[in-house]
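Q: missing the sequence, but the structure's below:
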């Protein structure tokens, strides 16, 4: 009589495997390095404003419009990228996105007209960066972790925000020392290309690909089949989400988050400080300090999110950010002094501390559709950033100062704090139909 051999147990059930560090942490590490390495392309827009204005005579509003297209597409692409990752896998989507970023950044060195800036930096880099947005981190976190999700999302968020700011001193040195912005653009293109091999060789789409359970899971989770109709699914999820008031509160508050970070500080802090006599490299170095402290703040926020009410965390973050922006016009000057350093350290701690609790609220409300819903919430973040990136440049052209922009953004942060408190808790996450 022939005996049927039992199916082999998943790899993670072996005692030796249990004693090792779970593979999910290595995947998170690769994702962290990938996001850090790819973040160079998010560092350059704030450094381009004055050089492009000086070389081509383009207004700051025109340059800000190109940055706005970049920021808007960065957000609007995210939910579709999350759906494409479900269809084609994380590695393929991210590798293609990095290649598109390198192409867009590299082509800018030959531009002579504003529409070319909008095409290369706005369209190509915007589409590529949107596929590398926080929806990427949300997808990795959702697939590989059932425990420590807040902590991991905080770490990956810190990589996204800090990487783009840490590159600033190097890129600003290139711009100032050579009196030319083109070497910095080439560096951005090469940095994006350098990350592609790491993604292709080291990243894995799902724990089941290597026979593992997600970290913290009690049961083996089979890899789901590819989901066809990525665009249709992204729009269907959006159609269901917009019927809930909670989505609009999350999207509205996150739009203000984007306006007060990527759109305002990242885009306009360097030219604003330069208006007050501060050297460009010194101002860029301050933004790099924000990036350093952002790592601490965002990881701490992830730890807090695993333990405290996400709504109250968001309210505190937004309220403190708004107060700090109201004081910023009084702190700008030709030299770096102690109050300015205090602002920089605080803003670094608060920079994207909003992401882990926002992601946790999306997961609580929308279950299996979290990555796509968070992609749409991120789209609102970038639309808010795009609006302020353009309005900030327009206001500087109109009034000759950025003061009005700082005050308006501080007031918007107060509104975001109130919106966060209105979000209702839900005892069980329910996936969208």
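A: Received, thanks. Keep in mind that this is a model prediction, so the values were computed, not measured. Residues are numbered from 1 along each chain as shown.
Q: all contacts plus neighbour counts: C-alpha atoms, from now on.
A: OK.
Q: now residue 171: how far from residue 335?
A: 21 Å (Cα to Cα, to the nearest Å).
Q: meant to ask about residue 240
A: From residue 240 over to residue 335 the distance is 51 Å, taken as Cα to Cα.
Q: what helix or strand does residue 64 sit in?
A: Assigning secondary structure by DSSP states H and E places residue 64 in helix 60-76.
Q: Which residues does that helix contact?
A: 45, 49-50, 52-53, 114, 117-118, 121-123, 125-131, 133, 263, 375-376, 378-383, 385-387, 389-394, 396-397 (Cα atoms under 8 Å, 6 or more residues apart in numbering).
Q: and what of stretch 321-332?
A: With Cα under 8 Å, 6+ apart, stretch 321-332 has contacts from 273, 276, 339-340, 343, 347, 350, 403, 406-407, 409-414.
Q: ok, second structure coming up, stack it against the first:
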């Protein structure tokens, strides 16, 4: 409620800006969103065992989830402008909690596809990276890279850190208690967002973080049709070469992170004799590393050339993936070395990508443009989730899929060097 947020702001007056409270609340929303989206990877083996579904069938539902998760981004950003950020977040969390709770009763693969593919995919798409970009643009004039780095870290942290707990529940009690646990977590975050998340700083009588105290308050934009807004912004963006470089590099980002490793790594570990709890624990370690790596990436993106940062991030990720099949055969240093390099780099690409989108398209259109770029990210994730399952079924191993993912990262490392690159002036005659 707005009154509670205003009361909290008055208690904090003179100590620190309420923008950091908004960041903390958005962090929790994105944390539970990412944890929810990653939950099916923990349940994959249990669903195979209980229902007899093959891995390709489950991967199809997850690929739909990932695709809609991304495609919702630009429309969610536009809806936040039209209907309000707070209202959009509360509706999305309500739908998400209801769908996850209802999935405890599912008995068929169609229900899995409907609930976890379509409904969860759409709901999580409204409370993910596009939400973070919108909050940062509304609340921050300075430290935008750091703020986006913190929020981006929540994505991998939520996706990975909770996995050992959920995997333990699957091992001891089955998959139904897992979805009920996740639904409870969504309800808690929904309550916190309802109580403490304001629409924008002007509603608390505050300027943006980094603006002087006497700066004019940012007014609410006129209401516009969110669908028209999303497509009109896309129509302008597709004419710019940098949009396609951002889109396809983020396609690779999604394919090589939550699409492939996030979906298949626990099952991959099973192929090498590691139980789901051990596989989830490795992912959790990568989530902790990403919390530091992505936050640090946000700090770097405020200070250094973002194209160069992306070159190193994609290049190192590609080398880590190419190394992964051999890591399982190295008794002590194999997987820990992979977890270290890959974990620090999991979604470190997001803060520089957001900064480049702002540089190219400006702060007003950048959140919606970034929403379309996130759509590319999740289309890549859907592609990798489905392809990984199909190749595993046909070849009996994940090695070929891992090599493809690593090679795509190396290609992206070269592509990003051309984003927002100054063009040389024509020589005078």
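A: Alright, I've got the coordinates. Remember, predicted model here, so these are calculated numbers, not experimental data.
Q: Between which two of the contacts of stretch 321-332 of the first structure is the distance greatest?
A: Pairwise distances among the contacts of stretch 321-332 of the first structure were taken by Cα to Cα; the largest, 27.0 Å, belongs to 276 and 414.
Q: Would you mind telling me which of those two has the busier surroundings?
A: Under the criterion of other Cα atoms under 10 Å, the comparison of residue 276 of the first structure against residue 414 puts residue 414 first, with 21 against 13.
Q: Aligned counterpart of that one in the second structure, please.
A: The alignment partner of residue 414 of the first structure in the second structure, by TM-score structural alignment, is residue 410.
Q: roughly how far apart are its match and residue 263 of the second structure?
A: Taking Cα to Cα, one finds residue 410 of the second structure at 21 Å from residue 263 of the second structure.
Q: Could you do residue 49 of the second structure as well?
A: Counting by Cα to Cα - residue 49 of the second structure and residue 263 of the second structure are separated by 17 Å.
Q: now swap in residue 25 of the second structure and tell me
A: Distance from residue 25 of the second structure to residue 263 of the second structure, by Cα to Cα: 26 Å.
Q: same deal with residue 163 of the second structure?
A: 12 Å.
Q: Mind listing the shared neighbours of the two?
A: Residues touching both residue 163 of the second structure and residue 263 by Cα under 8 Å, 6+ apart: residue 38.
Q: show me the contacts for residue 242 of the second structure.
A: Residues in contact with residue 242 of the second structure (Cα under 8 Å, 6+ apart) are 360, 418-420.
Q: quick one: which of these is nearest to residue 349 of the second structure?
A: residue 419 (13.5 Å).
Q: what's near enough to touch that closest one?
A: Listed by Cα under 8 Å, 6+ apart, the contact set of residue 419 of the second structure reads 242, 245-246, 307, 356.
Q: Next: residue 386 of the first structure.
A: Contacts of residue 386 of the first structure by Cα under 8 Å, 6+ apart are 67-72, 259, 263.
Q: let's see 7 Å
A: 67-69, 71-72, 263 (Cα atoms under 7 Å, 6 or more residues apart in numbering).
Q: do residue 375 of the first structure as well
A: Counting by Cα under 7 Å, 6+ apart, residue 375 of the first structure touches 78-79, 135.
Q: which one of these sits closest to residue 188 of the first structure?
A: Among the contacts of residue 375 of the first structure, and counting by Cα to Cα, the member closest to residue 188 of the first structure is residue 78, at 20.8 Å.
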